[in-house]
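**Student:** no letters, just coordinates:
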C-alpha cells in the first residue's frame, strides 16, 4: 500500500482552467467544422425552415447537456461519463464500454480532421506535390507536442481557434443581416407548411432535428477536464451551459442568414454552403480567407477531441479499467504524457487509412448509446441514498427525457440511415466487449470491489 508521502509525491493533474477557457473549449467543441456543411444538408430536407430543426435539436441536446452539468457538479473527475456509469450500475464492464465508445468517437474524429486539414493546406498553399499522409502526420505531431506542453497551452490554442471559427460564422451573419426578412422562413420542400398535414410537418421537423442534433455533439467533452478546472462544482455547469446557449444563438442566426441570402434550393446544392453565402453577400471577401477559417475550425475539432481522449484514458486508468501507465502524469508539465503518446500512435495509423467516413458515422451512434447510459446513470444516482449533491442539480425528469430522446434518435438513425453505420457500431461494441473479456483477469480485484459496491472516490 502506498504511504501518504508516496501518494503526495505522485504527479497529478493541476487545476489551471477558469470559466472563460472552459466555455471557449465547450464552444469550440460544438462549433467545429460541421456547421459549415450541415446547413446545406438541412436545407435539402427542411427547405427554409432549417432554423426550426436547430431549435428542436437544441432542446433535445440541452436535456443531456443539463444531465452532464449535474454530473460535473457532483463528480468532477476526468473520464466523467465512464466514472458515473461505473458508479451508478456498479459494473466495470459498462464503465469500460462507455469509456472506449467515447474514445472511439474522439479517435475517428481526430483522424478525419487531420486529413481534412491536410487537403485544405494543399489547396491554400499549392502543396499538391506533398502527400496528404505526410501533412496529416505533421499536423498530428504538432497537436501532440502542444498537448504534452500543458493544458493551459492547449486551451489557449483552442481559444484562438474558436475565435477564428466563430469569426467566420459571425462574418456570415454580419454580411447577411441586410437580407433578413427577404425570404420566407417556413418554405418546405413540398410546399408551404400550411399546405401540408400537421403530422407530416412534425415528422419532417423531427427528421431535421435528428440531422442537426449532431451539430451540438461535443458538449460532453468538457466533462473530461473536471480535474483541471478551478472550483469545478460551479465552474463546470456554468461553462457547459454557457457554451451550449452561445452555440444555439450562433446557429439560429446562421440559419436565418443562409436562407435569406441564398435560396434554400441553391443552398442545398452548394458544395460549401456558407462560403456561397459570403460569396453572394460579400464578394469582396477573398475565397482564400474562408479556406483559412475552415482550417482553424477543423484543427480545433481535432485539438478538442485529442484533449478529451487523453483525459478519458487517464481517468479510466485511475479507475483500474486500463493499464496503470495511462494514468501517469508528467512531473513538470502535469499532462498525461503516456496517454497522449499512445493516442498519437493510434490516430496516426487511422489517419493513414484515408477515408474513414463510415467509421466516423458509426461512432455517432456510439455517442447516442453513451448518452442513453449516462442519463440513466444520473437517474440511478439521484435516487440512491448517500450520493453527494452538487451545486447544480436538475429534477429527475430531465435525465429521463434526455434518455428517451437519445433512444428515439438511435431508432431514427438506425432505421433511416442505411445499415452500414449500425453494423460498424455494433461491431465496435462487440470488439470492446471481447477486449474487456480478454483483459479482465488482470482487473479481477477491481471487478470484485465494484461487485461489492466499493466504488473508488
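**Tutor:** In hand now; what should we look at? Computed from a prediction, not measured in an experiment: that's the story for all the values here.

**Student:** use CA for all of it now, contacts and neighbours both
**Tutor:** Noted.

**Student:** mind listing what the closest residue to residue 102 other than its chain neighbours touches?
**Tutor:** Distance criterion C-alpha to C-alpha, 6 or more residues apart in numbering; nearest residue to residue 102, sequence neighbours excluded, is residue 367 at 6.4 Å. Contacts for residue 367 (C-alpha atoms under 8 Å, 6 or more residues apart in numbering) come out as 101-102, 105.

**Student:** now residue 367: how far from residue 95?
**Tutor:** Plainly put, residue 367 is 14 Å away from residue 95 if you go by C-alpha to C-alpha, to the nearest Å.

**Student:** restricted to strands, list the contacts of residue 367.
**Tutor:** Assignment to strands by DSSP state E places none of those there.

**Student:** second one coming, line it up with the first:
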C-alpha cells in the first residue's frame, strides 16, 4: 500500500486499514509537509497571531470534513467530490470542473512541498548555486523527478511503515514545541519577544483571516480518506472518526509550532526567511543539532508529502478518465483494465510531475501556496454548500456546513485582497492561472456537450 494510496471507490466491505492507519493517513497528509511550507507565509501576513489563523482554517476544514462525511453517506454509491456534484447537483460539467480544480490544487500542493524541500536542503548546504543555476530549484526538480520515477515503477510502502513514519514526524514537531516552550519560559530574556510566549492578542484585525485563507492548503490532507475508501476497513464508521480526530490534532500541533516560532525567533526574522522558519527557530534553542533535526525532518516530511499527493492525484485522475471527465488519451487502456486496482496511469504521473515542476520553478512560495489554498477553498466551499442543501435530512445538522460555507466565502475575498494590496505580482499570477484553468475546463466540457454528450450520458461512476 503506497503512502496515501487511494482509489475513488466505495467498496461495501472496505480494505484492511483500520482506525489507526486512517488517522495516520489523514495526519500524514496534513502535517507531512504543510507546516514546513506554510508557517513562514502565515507569519509574514499576521505575525504573532499565526496560531489564530491556523485555528480559523482548521475550524472551516473540520466543518468541510463534516460536509464530506454527510454527502458521502447520502450519495449512492459512496464516492468523492465529483461524485457528490454529479449526485446532488445533477451536472457532469460541474463534477468535471470540481475534479479538475482538485487536480490543480494537488499540483499546487506538490509544488509547495517541493519548494519547501529545496529551501530546507539549501539551508543545510554551504552553497546556493551550481554552475550559476539556483540550487533550490534544481533540488526541487530532483525530488519531483525521484518520486515520478518511483511511482512509474510501482515502488510501494506498507501501511505499518506509514504509521511509524507519521508517529516520528509528530514526535519531532511535538518535541519542537515542548523544548521551545521550555526555552521561552526558562530563558525569556534571550527570546525575540524578551520573555515568555507571545500570542499577539493586542493587535487583532483582519490579518488572521487573510492568513487562514493562505494556509488552507495545509488542511487538505484528510481528503485522502475520502478517496481511499476501498482500502479502509468499515470506512463508513472509520473515516468520520479519523477525520474528527486528525483535524483537531493537526490544529493543536500547528498552534504550538506557530507560538514557539514567533516567540523565539520573532516575526521579523521569520518574515525574512519564511521558507525555513522552523529550522531557524530550532537553532535558537537547540543549536546546530536542533537546526539539523528540524531541517532533516522537513526534508523527509515534504518528500513523503510529494509522494503521497502524487500517488493520490494519479489515482484520482484515473477515475476521472474512467468517468469521461478527463481525456481518455491521458490513460489509454482496455475496459478490463479499469477494474484492476493496481493500475498505474503512467502518462498522468508524468503530466502531473511536469506541471508540478513548472509551478515550483517559476512560482514563489507565496504564489504557490495561495493558488493551492484557493482551489481547496472553492472545492470545500462547494461541498459545504451541497451539504447545507441536505439539512432537511434527520442526521444532517445545518450548523457545520453553514460555518464551512461562511468561512470559505470569507476566506476567498480576504486572500485576494491581501494579494492585491501586498503582493500585486502574486495576485496577477494567481489570477492568470485561475482564468486559464477555468477557460480550459469550460472549453473542454462545452465542446464535449456540443459533441452530443449530455450530463445524463456522462455520469460519474464509483463502482
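**Tutor:** Yep, it's here. Note that the coordinates shown come from a computational prediction; the quantities given were computed from them, not determined experimentally.

**Student:** need the counterpart of the residue nearest to residue 102 of the first structure in the second structure.
**Tutor:** Residue pairing (TM-score structural alignment): residue 367 of the first structure is matched to residue 376 of the second structure.

**Student:** quick one: stretch 411-423 of the first structure to chain centroid distance?
**Tutor:** Relative to the chain's own centre, stretch 411-423 of the first structure is displaced by 20 Å; criterion: C-alpha atoms, centre = their mean, to the nearest Å.

**Student:** the stretch 1-150 of the first structure: helices as residue ranges?
**Tutor:** Assigned by DSSP state H, counting those that start in this stretch, the stretch 1-150 of the first structure shows helices spanning 4-9, 19-31, 34-46, 50-74, 80-89, 92-125, 132-149.

**Student:** which one of these lies closest to residue 374 of the first structure?
**Tutor:** The minimum distance between residue 374 of the first structure and the helices of the stretch 1-150 of the first structure falls on helix 80-89, with 6.0 Å, by C-alpha to C-alpha.

**Student:** read off where the closest one ends up in the second structure.
**Tutor:** Helix 80-89 of the first structure corresponds to residues 80-89 in the second structure, going by TM-score structural alignment.

**Student:** likewise for stretch 293-301 of the first structure?
**Tutor:** Aligned using TM-score structural alignment, stretch 293-301 of the first structure spans residues 297-305 in the second structure.

**Student:** what's that stretch in contact with?
**Tutor:** Outside of stretch 297-305 of the second structure, the residues within contact range by C-alpha under 8 Å, 6+ apart are 3, 28-29, 31-34, 36, 110, 113-114, 116-117, 120-121, 143, 169, 172.

**Student:** can you do 7 Å?
**Tutor:** The set of residues external to stretch 297-305 of the second structure that reach it, using C-alpha atoms under 7 Å, 6 or more residues apart in numbering, is 29, 32-33, 36, 113-114, 116-117, 120-121, 169.

**Student:** again with stretch 272-289 of the first structure
**Tutor:** By C-alpha under 7 Å, 6+ apart, stretch 272-289 of the first structure touches 36-37, 39-40, 124, 172, 175-176, 258, 261-262, 267, 270, 290.

**Student:** okay if I get those as JSON lines plus neighbour count and distance to residue 81 of the first structure?
**Tutor:** Shown next, in JSON lines, are the contacts of stretch 272-289 of the first structure (neighbours: other C-alpha atoms under 10 Å; distance: C-alpha to C-alpha, whole Å):
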{"residue": "36", "neighbour count": "19", "distance to residue 81 of the first structure": "29"}
{"residue": "37", "neighbour count": "16", "distance to residue 81 of the first structure": "29"}
{"residue": "39", "neighbour count": "28", "distance to residue 81 of the first structure": "30"}
{"residue": "40", "neighbour count": "27", "distance to residue 81 of the first structure": "32"}
{"residue": "124", "neighbour count": "17", "distance to residue 81 of the first structure": "39"}
{"residue": "172", "neighbour count": "24", "distance to residue 81 of the first structure": "35"}
{"residue": "175", "neighbour count": "16", "distance to residue 81 of the first structure": "40"}
{"residue": "176", "neighbour count": "24", "distance to residue 81 of the first structure": "40"}
{"residue": "258", "neighbour count": "29", "distance to residue 81 of the first structure": "36"}
{"residue": "261", "neighbour count": "24", "distance to residue 81 of the first structure": "41"}
{"residue": "262", "neighbour count": "23", "distance to residue 81 of the first structure": "41"}
{"residue": "267", "neighbour count": "25", "distance to residue 81 of the first structure": "38"}
{"residue": "270", "neighbour count": "18", "distance to residue 81 of the first structure": "38"}
{"residue": "290", "neighbour count": "17", "distance to residue 81 of the first structure": "36"}
